[in-house]
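*Asks:* I need the structure of the sequence given here:
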Amino acid sequence: MAFFQVEKRTSNKTGAVTYKCSIRVKSKGKILYSEYRNFSKAQAANAWGRARIAEIELNGIPSQQDELPTLQGLIKFCFEDNNINTTIGRSKRYGLSLISDCNIAKLPIDQLKTKHIIEHCKLRRASGTGASTVATDISFIRWVFKTAKVNFSHEINDSCITEAYDILYSQNLISKSEKRSRRPIELEKLKVGLAERQAQRASGDIPYVEMLDFSILSCMRIGEVCKITWEDLDEENKAVIVRDRKDPRKKSGNHMLVPLIGGAFELVMKQPRKDERIFPYNSRSVTPGFQRVRAKLGIEDLRYHDLRREGASRLFEKGYAIDEVAQVTGHRAMALT
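*Replies:* Sure, this is the predicted structure:
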């Protein structure tokens, strides 16, 4: 007898509600087959349960010896599952797509061995990829394993990854991300390049240099810079409300009043009031321009996010206290910068 059951679950950490749909096939009190998936809505869980039961009744109990999907297949499943797909950021999506085209992704997951992980890292390093970027590859693969195990009921063992770490570090195939300081010479080169790009384009285009300076001084992410509005600017107290600021504990509604110190307020007041937003530009247009200039200048391993660290360093150098800088960056612990 095949049946399904939907169980409502609430996370103790975040309070998020999910619905676990469990499929079971029993005979004479013995469970012959079981699987489950998690959903964000009860309706979706029930719909999947009904469809899965109908499929089992039509085709019989799935063989426990069915061939497991490849790593490429698991990545595809994650992209196709709306509940998972909506949680994948741009960087992770790009990284997973790249991994999906690599040789390692063609192997069935039950055939992946430590040697395959090491070989993948060697090939990536040989192509000129940095050790910290390769480490991100491995973290993404491990994320796919964990996600597939919970959501798709695949029996996956990530020991091929965990057992490879010591070798990968010892051979400098992977490394932890370096907290590089973007000091004046490198940033001045970048500003000159951005100014040249700005001058070559039609008037009214993105003011790259001022946005770079503001990003550093305000310690805001580029998405936050492009969202702040004149209405949320407190000119008297030199502060601005940053709405839905990124917080691992809270996906939305995390509005923060951020002080504009160290010259950030003066930069805001220089902007023309031609839109409800102070910097009325698409962040997805700003970042590629920044990346093209960075690549042209040969500045390696520099992300827009690194400007937040530079900004925090400058505020400390100007004598601001830890709690003042934490208010600007939005971090409860300054170690996060």
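*Asks:* from here on, contacts and neighbour counts on C-alpha atoms
*Replies:* Fine.
*Asks:* would you mind giving the secondary structure of Ser22?
*Replies:* When classified by DSSP: H, G, I helix; E, B strand; the rest coil, Ser22 comes out as strand.
*Asks:* now show me the structure for the sequence below, then we'll compare the two:
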Amino acid sequence: MTRFTDHPARKGHAMGTIRSHRRQDGTTGYTAQVRKKKKGKTIFNRTATFNTRKEAAGWIKFVEAHIKAPDQLEALLQKQASKSLAEVIRLYTESLGENVGRSKLQCLNALARFDIAENDVASLNAAQFVKFAKALAKGEQPNPLEPTKNDKNYFTLKPRSPATVSAYMSYLGVVLKFAGPLVDLELPEAELDRAREACAHYGIIGASNERKRRPTLEELDKLMAYFVAYREADPRAVPMHMLVLAAIFLTYRQAEHTRILWEDVNQAVEDSDPTIRIRDLKHPRKKKGNNVDVRLRPEGIAVVYAMPKVSDRVFPYHPDTISRRWTEACKVLGINDLHFHDLRHEGISRLFEMGLGIPQVASQTGHKSWATLQRYAQLKKTGDKYKDWPWLKLIGL
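*Replies:* Have a look, this model is predicted:
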């Protein structure tokens, strides 16, 4: 436990105090504090920590002198009330706690490390936001968390698509819209809206293009062979071959697979029309608690029951680990531009090619909006290309 000792900075001055405390490395730190009250209410409070008591006392003397000078207290109070964009983002994410999605959190944490985030948030204007969006599109990187540990290629420009820049600006907009009451400030939401309109006009931000990439059976054969061999060499490794089968035959999103509970599966197979509960299904507004029951096909049930029960979850793996293993495998095998999420697209395409209609597919994928599935409606009914796929033997089919 850290112990603090209070000492007045100078006799006769109750406003400034110094507290000594033992640091984890065994050295002593001196935290100086200057407080000013008005009518019993603290109107100014500033602290700083130093290595020596002399430095702390000198800082207190400096601050007190500024407070006593004409107009200086008002200026300091105004500065104290301001917040940087980085501070506002941090307070916003902390207030959300576990109710923030992984992608959103990663994006906001990155935003807080760009130079623009060092500015007083209330002073930001449309021109600064447009300049930032252009920097994102150009491929500028956020300041590293640990500068000394990043390689020389860290700041290499990595251009971003209009859709990616749009996502950054959208998340920033959410912060400016809802974080104001947290910091008791008027945030420049209107300025960001103006900037986004301009960015859309100039093509800096825009909607994402629909991906049409589907894996070939040859590519899937290579991946399955690679993942099976990897697992045989290291039984502790994530069974990526099973996750490939799950993505195609269950058709859920990557993170949704990792939230499937055995108790939901056990309940499902007892029904003549088996269903399974997908927890926290992706929804544009509801981040938590959007649990949806979807129908299970025989091949989906087979995938689930081919998994060993080592946890309360069927696939007890972190989505980031799955992404890393997938990316590594594609790189080793020379498979280009194939995302793990493309397997879901493949699985949904398969259902339409087998002759299922939009309502039937939606009941299995969890899509609330049938409009989202319209893109698949033009697929020809060619049958199930996986009917005789050799890798089905892994799930007993």
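*Asks:* chain neighbours aside, what residue packs nearest to Phe279 of structure 1?
*Replies:* Closest residue to Phe279 of structure 1 apart from its sequence neighbours, by C-alpha to C-alpha, 6 or more residues apart in numbering: Cys226 at 5.3 Å.
*Asks:* wait, that neighbour touches Val286, no?
*Replies:* No: using C-alpha atoms under 8 Å as the test, Cys226 of structure 1 is too far from Val286 to be in contact (9.3 Å).
*Asks:* now do the residue mapped onto Lys318 of structure 1 from structure 2 against Gln364 of structure 2, distance only.
*Replies:* Aligned counterpart of Lys318 of structure 1 in structure 2: Met354 (TM-score structural alignment). Remark: distance between Met354 of structure 2 and Gln364 of structure 2 (C-alpha to C-alpha, to the nearest Å) = 14 Å.
*Asks:* neighbour count winner among these two?
*Replies:* Using other C-alpha atoms under 10 Å, the more surrounded residue of Met354 of structure 2 and Gln364 is Gln364, with 20 against 15.
*Asks:* quick check, that one in a strand?
*Replies:* No: Gln364 of structure 2 sits outside any strand when classified using three-state DSSP, being helix.
*Asks:* that one: what's it in contact with?
*Replies:* Gln364 of structure 2 makes contact with Leu250, Thr251, Val294, Arg295, Leu296, Arg297, according to C-alpha atoms under 8 Å, 6 or more residues apart in numbering.
*Asks:* tell me the SS of the second one?
*Replies:* Put plainly, it is Thr251 of structure 2. At Thr251 of structure 2 the chain is in coil, as set by three-state DSSP.
*Asks:* in structure 1, what residue corresponds to it?
*Replies:* Match for Thr251 of structure 2 (TM-score structural alignment): Cys219.
*Asks:* number of nearby residues for its match?
*Replies:* Using other C-alpha under 10 Å as the criterion, Cys219 of structure 1 is surrounded by 30 other residues.
*Asks:* for it, which non-adjacent residue is spatially closest?
*Replies:* Setting aside the residues directly before and after it, Cys219 of structure 1 is nearest to Arg308 in space (C-alpha to C-alpha, 6+ apart), at 4.4 Å.
*Asks:* gap between that neighbour and Pro259 of structure 1?
*Replies:* 15 Å.
*Asks:* please apply the same query to Leu71 of structure 1.
*Replies:* Applying C-alpha to C-alpha, the value for Leu71 of structure 1 to Pro259 of structure 1 is 46 Å.
*Asks:* more crowded one of these two?
*Replies:* Taking neighbours as other C-alpha under 10 Å, Leu71 of structure 1 and Pro259 compare with Leu71 leading, 25 against 20.
*Asks:* can you tell me the closest non-neighbouring residue to the more buried one?
*Replies:* Once flanking residues are discounted, Leu71 of structure 1 sits nearest to Ala105: 4.6 Å by C-alpha to C-alpha, 6+ apart.
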